[in-house]
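> structure, please.
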Amino acid sequence: MARLTEDAKGVYVIAVTPFTDDGALDLASIDSMVDFYEGAGVTGLTVLGQLGEAPKLTAEESRTVVERVLKRLDGRLPVVVGVSAPGLAPMSELAEAVMGQGAAGVMVAPPWTVKTDDQAFAFYQSVGEALGDTPFVLQDYPLTTNVTIAPKVIERIVNEVPNCVMLKHEDWPGLSKISALRAASDKGAMRRISILCGNGGLFLPEEMGRGADGAMTGFCYPEMMVGVVEAYAAGNPDRAHAIFDAYLPLARYEQQQGIGLASRKYVLAKRGVIKSATLRKPGAKLSALDIADVERLLARQAIRLKEIGV
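Modelled structure (predicted):
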């Protein structure tokens, strides 16, 4: 499989990690999930992300998940693997293992100990050195990491750390950050890298309008992200917004703190993508009222999609 480059674009869906009802890895559901994502038209997959419950997996389980996904895809789509860790040694070890299995690149979020601009730069400089020639994604997700990385710091990282090839942009509000980074690359102040956006796709049309290359997030209807990105690529932002608007109520519901991932897994299980909606403990569970909310949103979404011909 070709390695991840700064020219990457499209939709790299953040994959959930399927578990059985008792919390064991569900390898059969990994297969069906991969088939579903591929059938939805995504460009690539990202595994062991924040919402892939990576911190709840053992090191052996992490390797098993990656191996299973790569085996199922058999080189048809690129796979990015989250390797974030408190130290460089476990990060490098997992990165070396997954790249040897055929991953296209890895993703690294900063640890909570990063507090200043200089610390943010120094951290990613050390990551670049530790990973060698492995291409990596800088995950900018301050809502979860509590680490804010200013555009000027990202600019410096990109210019001085050559194997940083992509920004996973999840700052919120963060549209101005995309504009600043694209302005910097347009005037030659920084290397142009791929920018894929997260936050459940909540701002995807606006992000595409600011110069993003696509999405890297796990909304339970990846068809939405694919449709929006393809419409923008075809020069039809109005169609992109129409598609987005139909899915927005469910996407908004899925972005709740606490039950968001439970909602995502519930819908994926309902769609037959995975067998069980279980989150590994400790994890939230939807109440009967939560499920009623989701079902109502799904019903209204189906009506709206029919109205716009999707």
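
> going by C-alpha atoms from here, please, whenever you check contacts or count neighbours.
Noted.

> where does the residue nearest to residue 97 when sequence neighbours are not counted fall, secondary structure wise?
Using CA to CA, 6 or more residues apart in numbering and skipping residues adjacent in sequence, the residue nearest residue 97 is residue 63, 7.7 Å away. Element membership for residue 63, per DSSP states H and E: helix 59-73.

> ok, now residue 107?
Using DSSP H and E, residue 107 falls in strand 105-108.

> isn't the residue nearest to residue 97 right up against residue 98?
Yes: contact criterion CA atoms under 8 Å: residue 63 and residue 98 qualify, at 7.2 Å.

> ok, these two, which is more surrounded?
residue 98 (24 against 16; other CA atoms under 10 Å).

> quick one, what contacts the more buried one?
Applying CA atoms under 8 Å, 6 or more residues apart in numbering, one finds that residue 98 lies in contact with 63, 66-67, 81.

> now do the strands in the chain.
10-14, 44-47, 79-82, 105-108, 136-140, 164-169, 194-197, 214-215 (DSSP state E).

> buried deepest among those strands, which one?
strand 214-215 (a mean of 30; mean count of other CA atoms under 10 Å).

> for residue 27, which of the strands of the chain is the nearest?
strand 44-47 (13.9 Å; CA to CA).

> which strands and helices sit next to the closest one?
strand 10-14, strand 79-82 (3 or more CA pairs under 8 Å, 6 or more residues apart in numbering; DSSP states H and E).

> how much space between residue 145 and residue 178?
To residue 178, residue 145 is 19 Å away according to CA to CA, to the nearest Å.

> tell me which of these two has more neighbours.
residue 178 (22 against 15).

> wait, doesn't the more buried one sit right on residue 207?
Yes: the pair formed by residue 178 and residue 207 meets the contact definition of CA under 8 Å, at 7.4 Å.

> now the second one, please; I'll put the structures next to each other:
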Amino acid sequence: MISAAARDALQGWLAGQKALKGASDNTLDAYARDVAGFLAFMTEHHGQTQGLGALARITTADMRAWMAFTRGQDIGPRSLARKLSAVKSFYRWLSEREGFEPTAVLSIRAPKFQRKLPRPLSPEAASEVIETLEMQSLTPWIAARDQAVVTLLYGCGLRISEALGLTGAVLPIGDTLRIIGKGNKERLVPVIAPARAAVARYAQICPYDMTRTGPLFFGARGGALGPRAVQKVVERTRAQLGLPATATPHAMRHSFATHLLNAGGDLRAIQELLGHASLSTTQAYTGVDTARLMEVYARAHPQGRG
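Next up, the predicted model:
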């Protein structure tokens, strides 16, 4: 049982994450679960409800006990690192507010894990996925919908949540789309002709009325289309084409970035198109190696062109 004071502190911190950092609802839900789970463990661990005073006295040994308990729940190193990051952020905020020393919590190191690099599809495989998607449904408007969504992922580099978050207000789609991405950051992405055509074809035969505030992409029963439906149709498509399990909707976004870079695109421009805060994230997305990165840098830098 978490104390009322601790629960209020958690809600205050979450409100700050939303207001100051623009955290998405999904991120806030994950933060709430992670920190609430930590507080619940400390309550059990100490055999009493953890008020703010008790939270200020948490030791390094307490933190190690929590990490050992969490690992025992079949939580992998990556997920544990995420949970620890949320707890540290909460403690940093709480210590500033309550005036205590948070070193015992902040000094704990996250477990090391092997970062999995995304695996983009080849240009040929990406085209085959888009062409074959249309064969996965006998209902013409659903087939057109699935093709339109995945064409936007590959043609514009959208996240699946960004594509499914589009409303009828974008119709008719022009040469660019204004996208609100992670952290409510806005970016403008160009829309290639095949993506415009795919969306227009779907919109023309969709049986549901599209409004400026309603979803652009509908599920079979008329509600907003969810990501799982897109993941399923891509799973069926990759099985049909004999592609690996790494061929996911998100891999289409990776492929967009990699194919642009291989065609001579500028890494900074691709970073803008993807909505990445960090160039290192774009580097990981594109699977670009250091030699390729240095080649791009040398071509762009005034002294590198000498």
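
> TM-score of the superposed pair?
Once superposed, chain against chain, the TM-score is 0.23 (TM-score structural alignment, normalised by the length of the second structure); 107 aligned residues with a CA RMSD of 5.8 Å.

> list the buried residues of the helix holding residue 63 of the first structure.
Across helix 59-73 of the first structure, burial judged by 16 or more other CA atoms under 10 Å covers 62-70, 72-73.

> and the two most separated of those residues?
Spanning the widest gap among the buried residues of helix 59-73 of the first structure are 62 and 73, at 17.0 Å by CA to CA.

> picking that back up, between the strands of the first structure, which gets nearest to residue 294 of the first structure?
strand 10-14 (20.6 Å).

> what helices or strands is that closest one leaning on?
strand 44-47, strand 214-215, helix 222-233.

> show me what the longest one is packed against.
So the one you mean is helix 222-233 of the first structure. strand 10-14, helix 204-209, strand 214-215, helix 237-254.

> what about 7 Å?
strand 10-14, helix 237-254 (3 or more CA pairs under 7 Å, 6 or more residues apart in numbering; DSSP states H and E).

> swap in the second one?
Using 3+ CA pairs under 7 Å, 6+ apart as the contact test, the elements touching strand 214-215 of the first structure are strand 10-14, strand 194-197.

> residue 148 of the second structure and residue 195 of the second structure, how far apart?
Taken as CA to CA, the span from residue 148 of the second structure to residue 195 of the second structure is 7 Å.

> between these two, point out the one with more neighbours.
Set residue 148 of the second structure next to residue 195 and count neighbours by other CA under 10 Å: residue 148 wins out with 27 against 22.

> element containing that one?
helix 140-156.

> may I see the buried residues of that helix?
141-156.

> let's have the strands of the first structure in CSV, adding distance to residue 36 of the first structure.
Shown next, in CSV, are the strands of the first structure (distance: least, CA to CA, whole Å):
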stretch, distance to residue 36 of the first structure
strand 10-14, 11
strand 44-47, 11
strand 79-82, 15
strand 105-108, 22
strand 136-140, 24
strand 164-169, 23
strand 194-197, 21
strand 214-215, 17
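
> go through those and name the closest to residue 265 of the first structure.
Closest among those, once you apply CA to CA, is strand 10-14, at 12.3 Å.

> could you give the angle of the closest one to helix 222-233?
160 degrees (axes from the mean of the first three to the mean of the last three CA atoms, to 10 degrees).

> residue 187 of the second structure belongs to a helix, doesn't it?
No: counting by DSSP: H, G, I helix; E, B strand; the rest coil, residue 187 of the second structure is not found in a helix; it is strand.

> can you give me the neighbour number for it?
15.

> skipping its backbone neighbours, what lies nearest it in space?
residue 179 (5.4 Å).

> kindly report the same for residue 73 of the first structure.
residue 34 (7.2 Å).

> tell me which residues of stretch 29-49 of the second structure come out buried.
So for stretch 29-49 of the second structure, counting by 16+ other CA under 10 Å, buried means 31-32, 34-39, 41-43, 49.

> then stretch 166-184 of the first structure?
166-171, 175, 177-184.

> of those, closest to residue 131 of the first structure?
Closest to residue 131 of the first structure, out of all of those and judged by CA to CA, is residue 166, at 14.7 Å.

> so that closest one makes contact with residue 195?
Yes: between residue 166 of the first structure and residue 195 there is a contact at 5.7 Å, judged by CA atoms under 7 Å.

> count of neighbours near residue 98 of the second structure?
Residue 98 of the second structure has 12 nearby residues by other CA under 10 Å.

> any idea how far it is from residue 297 of the second structure?
For residue 98 of the second structure, the distance to residue 297 of the second structure - CA to CA - is 47 Å.

> before we move on, what about residue 148 of the second structure?
35 Å.

> try residue 152 of the second structure
Counting by CA to CA, the gap from residue 152 of the second structure to residue 297 of the second structure is 29 Å.

> give the contact list for the nearest residue to residue 260 of the first structure once chain neighbours are set aside.
Using CA to CA, 6+ apart and skipping the chain neighbours, the partner closest in space to residue 260 of the first structure is residue 254 (4.4 Å). Going by CA atoms under 7 Å, 6 or more residues apart in numbering, residue 254 of the first structure touches 260-261, 263-264.

> residue ranges of the helices in the stretch 51-200 of the second structure, please?
52-56, 60-71, 77-98, 103-106, 123-133, 140-156, 160-164, 193-205 (DSSP state H, counting those that start in this stretch).

> okay, the ones you listed in CSV with distance to residue 27 of the second structure next?
Formatted as CSV, the helices of the stretch 51-200 of the second structure follow (distance: least, CA to CA, whole Å):
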stretch, distance to residue 27 of the second structure
helix 52-56, 23
helix 60-71, 20
helix 77-98, 10
helix 103-106, 21
helix 123-133, 30
helix 140-156, 21
helix 160-164, 13
helix 193-205, 29
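
> out of the ones you listed, the one nearest residue 267 of the second structure is which?
helix 140-156 (15.4 Å).

> what angle sits between the closest one and helix 123-133?
160 degrees.

> helix 140-156 of the second structure versus helix 193-205: what angle between them?
Using the same axes, to 10 degrees: helix 140-156 of the second structure against helix 193-205 is 160 degrees.

> who are the packing partners of helix 140-156 of the second structure?
Helix 140-156 of the second structure packs on helix 123-133, helix 160-164, helix 193-205, helix 249-262, going by 3+ CA pairs under 7 Å, 6+ apart.

> can you do 8 Å?
helix 123-133, helix 160-164, helix 193-205, helix 227-241, helix 249-262.
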